[in-house]
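Chemist: generate a structure from the sequence data that follows.
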Amino acid sequence: MKEHDQMLNKTAQGPLSDIRVIEMGQLIAGPFCGQLLADFGAEVIKIEQPDGGDPMREWGREKPHGRSLWFPVIARGKKSVTLDLRQPKGQELARRLIGTADVVVENFRPGTMERWGLGYDALAALNPGLVMVRVSGFGQTGPYARRAGYGAIGEAMGGLRYVCGEPDRPPSRVGFSIGDSLAGTFGCIGALIALHARARTGCGQVVDSAIYEAVLAMTENLVTEYAAAGYVRRRSGSSLPNIAPSNAYPTRDGTEILIAANQDTVFRRLCQAMGRAALADDPRYATHTARGENQVELDQLIADWSGTMAIAELETLLESNGVPAGRIYSAPDMLADPHFAAREAITRIADPILGELAMQNVAPRLSRTPGHVTRTAPLLGADSAAVLSHLLGIDAAEMAELRAGGIVGGPAPAAVPPFEAETVGTGA
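Modeler: Next up is the predicted model:
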């Protein structure tokens, strides 16, 4: 118990350090919510099935030492407790753990928690202040509620997939699981709002975060344009219709640069940088509406100019004229960029098996109570004994019985103790 208390003290350094979260989700949407809360100091206890744990432990293209490089990011700062939720005893232990918590996060298909006796009504009867974050494809109510709903489906039905890609090709997907992450982000926001409300009322509540609605919330005026004017926004490649100039433009050395100069004053500065100041007063380009109507012609005009310059020269010229511009980065570019380094946008954390890992740092940045990445992902079940002993008073003999019955799995404490990875880079 002393070692566990020391671990709590070392990780209790963020603004949410007084919050305990039980994370019961897997893959992306629910665990991303838990990642955000852990980044700001919440004690996040991740419950996993003993036989393999979260499938995210196996996800990812590259697997050094046979281990995922995605799981160390999405499970950073968390603790792993293994409980077989298919068995009544495992459900009972989960219920008792949730009784000590402020927040429980789950992203199972609606009805699963109720089937385990872990629905909100049952949990709130034991813990009236509990906030339950429920992330699902289509929400907890409505005719689609019980459908399986992965992030890609939510992105499609939420409106994102229809507008992504080139206009003469089938819809494209975004290169990240953005639907899942958005639903997790809204779940995190909802949890913080619910905790704020609880401070006044003493009562918890359910946060219902649907993937398709999280995507829908990002679609700007897409629905309104159709409902009020009959316009259906469609795929437009690398630009947005009637927003010009704002596109990727070629350079002499075979790369591209993003230039965003659609505001009147910024467009004037771009024209000066191009050596064609008169364009800013040309009726075809002088206003936002005019530039939108002549978008194709204007983009070609800028591309003809940008293609005569190397990207470094062009970037310097645009910066000196106050024109927003940037290179299109891949991971190697991020790791080499001095601005990323100066702001420690990428941190490096030691993992006991994989060694030093570079990953995105905590966002957003708080001036007085910043978040920190305290450790990478735990080994499966590494914290079972410490957590169950500390929170539920389970002794070594009972723990041995739980292991023998398959209720609790993972490594025995003597074999693999709970670990804390040394922080190589500093927190945000």
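Chemist: only C-alpha atoms for contact and neighbour calcs from this point on.
Modeler: Fine.
Chemist: tell me, how many residues neighbour the residue nearest to E58 when sequence neighbours are not counted?
Modeler: Spatial nearest neighbour of E58, chain neighbours left out: S68 (5.3 Å); criterion: C-alpha to C-alpha, 6 or more residues apart in numbering. By other C-alpha atoms under 10 Å, 19 other residues sit near S68.
Chemist: tell me the SS of S68?
Modeler: Secondary structure, DSSP: H, G, I helix; E, B strand; the rest coil: S68 is coil.
Chemist: separation between it and L379?
Modeler: 12 Å (C-alpha to C-alpha, to the nearest Å).
Chemist: from M399, how far off is D333?
Modeler: Taking C-alpha to C-alpha, one finds D333 at 49 Å from M399.
Chemist: please generate a structure for the following sequence too, so the two can be compared:
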Amino acid sequence: MADIATAGPLAGLKVVEMGQLIAGPFCAKTLADFGAEVVKIEPPGSGDPLRNWRLLQDGTSVWWQVQSRNKRSIAIDLRSADGQDLARKLIAEADVLIENFRPGTLEAWGMGWDTLQALNPGLVMLRISGYGQTGPYRDLPGFGVIGEAMGGLRHLTAEPGRVPVRVGVSIGDTLAALHGALGVLMALYHRKVHGGAGQVIDVALHEAVFNCMESLLPEYDAFGAVREAAGSALPGIAPSNAYKCSDGYVLIAGNGDSIFRRLMEAIGRPDLATAADLQSNAGRVARVGEIDAAIGAWTASRSIAEVMDLLGAAKVPAGKVYTARDIAEDPHYRARDMVLTQRTRDGHDIAVPGICPKLSATPGGLRTAAPRLGEDTDAVLREAGLTEQQIALLREKGVVA
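Modeler: Here you go, the predicted model:
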């Protein structure tokens, strides 16, 4: 067996992943990247729908290759009594169960918390759903985009007066997944330190989004202020915006007091750099239109590369708006191993995101490619104590595949 530095800090942690698509599986992927042994339960025949989302290579989504790396796949019909028995058998030996079904689904299958805790008192159960396990909305269907809307994010992602737009990725699901991973680790720590008992972690998609909304609520409560969409600007913080260059856009964050002065000197506006009322953020916010216009006039006649070079020399935070091509070709991404090559089960070498965060002594890693549907069914069932005859009978009945 590999040592802990190679295997990852979560080596030996047994995780059963139920559910599909994004939030639950992303959480499990995060744990798997750092060494957890994740067994993913999928429905026979179709598997996780993510296998067929977006762009396919040899019939399989390349997104799947990222989301399910370092996992094993077992195909079980959870709607059958035999399949539910198998799932309970696996969960009884697990440290963590991750599920993102609609509330009540597991209870209907005989896998509610009370049942599972009786089987496995140390179990940590993560439940991700649209609205949480309690409350008047618990039974409503909820996807990440709905969580983004209810959490307050979607109202802000627009140009003023225009239709709210999505971030471009499934950010609501991902935020819920990361909150879930944090909850799992806290529950495991509590189990270790305080007597071995497990617990339930209840993550609602909209709550994970809302938790990241900064001063949105207290500003409303204290001042009646409803924060509105502001495009690429950061309301109340100046200057921080996107500015048009001759060949695209750059983001410039000149909102620190000394940074602002360096920025104004760099763009040839010493008058603004030394203006008494612009030495603090409050004064700059009052004149943000004038400041943005001055910066925009300077960037408009320059290329992105020129702007980046000049502001880099002035030690002003600035960034090009990256595309996928920019990321793939960027030397900094490569130097920090954030673009890695992974070989799929079909023999394709594909670039995938690296491991984040980076641990110095026990880093995560890519150990295995994303599995084919049910690829590990027999091996996992053997490890659970089933005989070859029992496995063959279950396959014959269509319970496993």
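Chemist: got a TM-score for the pair?
Modeler: After superposition, the two chains reach a TM-score (TM-score structural alignment, normalised by the length of the second structure) of 0.97; 400 aligned residues with a C-alpha RMSD of 1.5 Å.
Chemist: about what we covered before: and D333 and M399 of the first structure? which has more neighbours close in?
Modeler: Neighbour count, other C-alpha under 10 Å: between D333 of the first structure and M399, M399 has more, with 18 against 12.
Chemist: report the contact partners of the more buried one.
Modeler: The neighbours of M399 of the first structure, taking C-alpha atoms under 8 Å, 6 or more residues apart in numbering as the test, are 385, 408.
Chemist: ranges for the helices of the stretch 251-400 of the second structure?
Modeler: Secondary structure of the stretch 251-400 of the second structure by DSSP state H, counting those that start in this stretch: the helices cover 257-266, 270-274, 281-286, 288-300, 304-313, 324-329, 331-335, 377-383, 388-396.
Chemist: out of these, which one sits most buried?
Modeler: Ranked by mean neighbour count, the helices of the stretch 251-400 of the second structure are led by helix 257-266 with a mean of 20 (mean count of other C-alpha atoms under 10 Å).
Chemist: residue range for it in the first structure?
Modeler: Counting by TM-score structural alignment, helix 257-266 of the second structure falls onto residues 264-273 of the first structure.
Chemist: can you name the residues in contact with that stretch?
Modeler: Identification of contacts with stretch 264-273 of the first structure by C-alpha under 8 Å, 6+ apart yields 245, 261, 277-280, 286-288, 317-318, 321-323.
Chemist: ok, stretch 64-75 of the second structure next?
Modeler: 22, 25-26, 29, 32-33, 37-44, 47, 50-51, 344, 352-353, 366-378, 380, 400-401.
Chemist: drop anything exposed from the residues you listed.
Modeler: 22, 25-26, 29, 32-33, 37-44, 47, 50-51, 344, 352, 366-374, 376-378, 380, 400-401 (16 or more other C-alpha atoms under 10 Å).
Chemist: now, which of those residues lie within strands?
Modeler: Among those, the ones falling in strands (DSSP state E) are 37-42, 352.
Chemist: let me have the residues you listed in TSV, extended by distance to T362 of the second structure.
Modeler: Output for those, formatted as TSV (distance: C-alpha to C-alpha, whole Å):
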residue	distance to T362 of the second structure
E37	16
V38	18
V39	22
K40	24
I41	28
E42	30
V352	21
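Chemist: chain neighbours aside, what residue packs nearest to the residue positioned nearest the centre of the first structure?
Modeler: Closest to where the C-alpha atoms of the first structure average out (C-alpha atoms, centre = their mean) is S181, at 4.0 Å. Excluding the flanking residues, the one nearest S181 of the first structure by C-alpha to C-alpha, 6+ apart is A29, at 5.5 Å.
Chemist: residues contacting the one you found?
Modeler: 107, 135, 180-184.
Chemist: make TSV out of these and add secondary structure and distance to E313 of the first structure.
Modeler: Output for the contacts of A29 of the first structure, formatted as TSV (DSSP: H, G, I helix; E, B strand; the rest coil; distance: C-alpha to C-alpha, whole Å):
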residue	secondary structure	distance to E313 of the first structure
N107	coil	49
V135	strand	47
D180	helix	39
S181	helix	37
L182	helix	37
A183	helix	41
G184	helix	41
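Chemist: now for those: which two are most distant?
Modeler: N107 and L182 (13.3 Å; C-alpha to C-alpha).
Chemist: what's the residue nearest to the centre of the first structure aligned with over in the second structure?
Modeler: S181 of the first structure maps onto T174 in the second structure, by TM-score structural alignment.
Chemist: what do you get for H372 of the first structure?
Modeler: Aligned by TM-score structural alignment, H372 of the first structure pairs with G365 of the second structure.
Chemist: was I right to think that match contacts A5?
Modeler: No - using C-alpha atoms under 8 Å, G365 of the second structure is not in contact with A5; the gap is 10.2 Å.
Chemist: which of those two has more residues huddled nearby?
Modeler: G365 (20 against 15).
Chemist: so who does the more buried one touch?
Modeler: By C-alpha under 8 Å, 6+ apart, the neighbours of G365 of the second structure are 7-8, 33-35, 355.
Chemist: repeat that for 6 Å
Modeler: Remark: with contacts taken as C-alpha atoms under 6 Å, 6 or more residues apart in numbering, G365 of the second structure is in contact with D33.
Chemist: again with D208 of the first structure
Modeler: Residues in contact with D208 of the first structure (C-alpha under 6 Å, 6+ apart) are R134.
Chemist: could you look up the SS state of it?
Modeler: Strictly by three-state DSSP, D208 of the first structure counts as strand.
Chemist: what do we get in the second structure for G405 of the first structure?
Modeler: Checking TM-score structural alignment: G405 of the first structure goes with K397.
Chemist: burial of the aligned partner of R302 of the second structure in the first structure, as a residue count?
Modeler: The equivalent of R302 of the second structure in the first structure is M309 (alignment by TM-score structural alignment). Per other C-alpha under 10 Å, the neighbour tally for M309 of the first structure reads 15.
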